[in-house]
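> Sequence and predicted structure are below.
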Amino acid sequence: MIYFLIYLFVEVYITIEIASHIGGLVTFLEIVGSAFLGIFILMNFRHTLSENLDALRTRQIDMQGFSNRNIMGLFGAILLILPGFLGDMIGIFMQFSLIGTLIINRFTRKYPPQNHTYTTRKDDYVIDAEIIDDTPALR
């Protein structure tokens, strides 16, 4: 809750400072234009989702990259719809994959990668043995 209040204070402060320099009409046009951009991004999100699914299917990105791209795109579009200059700047930066990945990696937990292969490594405790049987059926 405290982070939301800090964000709200900074958003209002920056919006008032920028609006006092550029004027009310330009501020209104920026708010309406960024809202239309956010709505346009949300309406075309299915294309972005299909491109990300193709990249995931061809193993160009992993599952974490897939979710990061989609979450950042949606969250950035929502910030563009909301009025305010700070939210618009963050929303535009979130549309770029690199910035979104950096932000999401900063606030997510780091889990060690799970090894799903069944090959043994050389440092595993494996005893190499040869089985010798005296039965004539094996000769």
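Noted; the coordinates are in hand.

> Only C-alpha atoms from now on, for both contacts and neighbour counts.
Fine.

> Run through the residues that contact the residue nearest the centre of the chain.
Here the mean C-alpha position of the chain is nearest to the C-alpha of Asn68 (C-alpha atoms, centre = their mean), at a distance of 2.1 Å. Neighbouring residues of Asn68 by C-alpha atoms under 8 Å, 6 or more residues apart in numbering: 100-101, 104.

> hmm, who's touching stretch 31-50?
Under C-alpha under 8 Å, 6+ apart, the answer for stretch 31-50 is 70, 74, 76-84, 88.

> Work out the gap between it and the centre of the chain.
Chain-centre distance of stretch 31-50: 17 Å, with C-alpha atoms, centre = their mean, to the nearest Å.

> Mind listing what's buried along that stretch?
Neighbour counts over stretch 31-50 (16 or more other C-alpha atoms under 10 Å) mark 31-32, 34-35, 37-39, 41-42, 45, 49 as buried.

> this is the other structure I want to compare:
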Amino acid sequence: MPVFMLFMLWPLVEIALFVTLGGALGLWFTLLVVLGTGILGIVILRRLGYRSAERLRVEMGRLHDPLGEAGNSLLVAIAAILLVLPGFLTDFIGALLLLPPVRAVVVSSLARRFGVHSMRSDQPARRSDGIVIDGEFVEIDPENSPKTTHPSGWTRH
């Protein structure tokens, strides 16, 4: 029921803000703000795709936890969508989500809420119990590898 109430109250708040702020700012400035934030949202969405994919690839290449960067990119996308939607409340929330400190607070609170322990992208990825497993591997060509009499079970022969 709270979600239903949110969907019922949100448009009413937006209409009230349009009437109140539109009366104070004037018609043309109100339209300019609504169109300007919509265009800003579209520009952010267009630039976000390639940049976030590249940042995720770099974080994974450096063996860092990509969840923080993924959460950050998702919040920027939500902010851009909110900016595209007409309304002062959606624009305000979208502008707040564009601020890095606000995104950091939202990402960390969501991580705590869903039980994710490592959400910082500046730290190497670790197991949840803190144990780091270090290892090396050698790729063996199956055609040129010597046949063992006791296969380990970890390789296909």
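Received, thanks. Remember, it's a predicted structure, so these values are computed and weren't measured experimentally.

> In TSV: the buried residues of stretch 31-50 of the first structure, plus distance to Ile2 of the first structure and secondary structure.
As requested, these are exported to TSV (distance: C-alpha to C-alpha, whole Å; DSSP: H, G, I helix; E, B strand; the rest coil):
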residue	distance to Ile2 of the first structure	secondary structure
Ile31	25	helix
Val32	28	helix
Ser34	26	helix
Ala35	26	helix
Leu37	29	helix
Gly38	26	helix
Ile39	28	helix
Ile41	29	helix
Leu42	29	helix
Phe45	31	helix
Leu49	33	helix
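
> quick one on the thing from earlier: so what corresponds to the residue nearest to the centre of the first structure in the second structure?
Matched by TM-score structural alignment, Asn68 of the first structure corresponds to Gly71 in the second structure.

> how about Phe9 of the first structure, what's its partner in the second structure?
Aligned counterpart of Phe9 of the first structure in the second structure: Leu12 (TM-score structural alignment).

> how about the strand or helix carrying that match: buried residues?
Take DSSP states H and E as the rule and Leu12 of the second structure turns out to sit in helix 2-25. With burial defined by 16+ other C-alpha under 10 Å, the residues of helix 2-25 of the second structure counted as buried are 14-15, 18, 22.

> Which of those sits closest to Asp129 of the second structure?
Glu14 (46.2 Å; C-alpha to C-alpha).

> nearest residue to that closest one other than its sequence neighbours?
Gly87 (5.7 Å; C-alpha to C-alpha, 6 or more residues apart in numbering).

> Quick one: the helices in the second structure, in order.
2-25, 27-61, 67-84, 88-97, 100-114 (DSSP state H).
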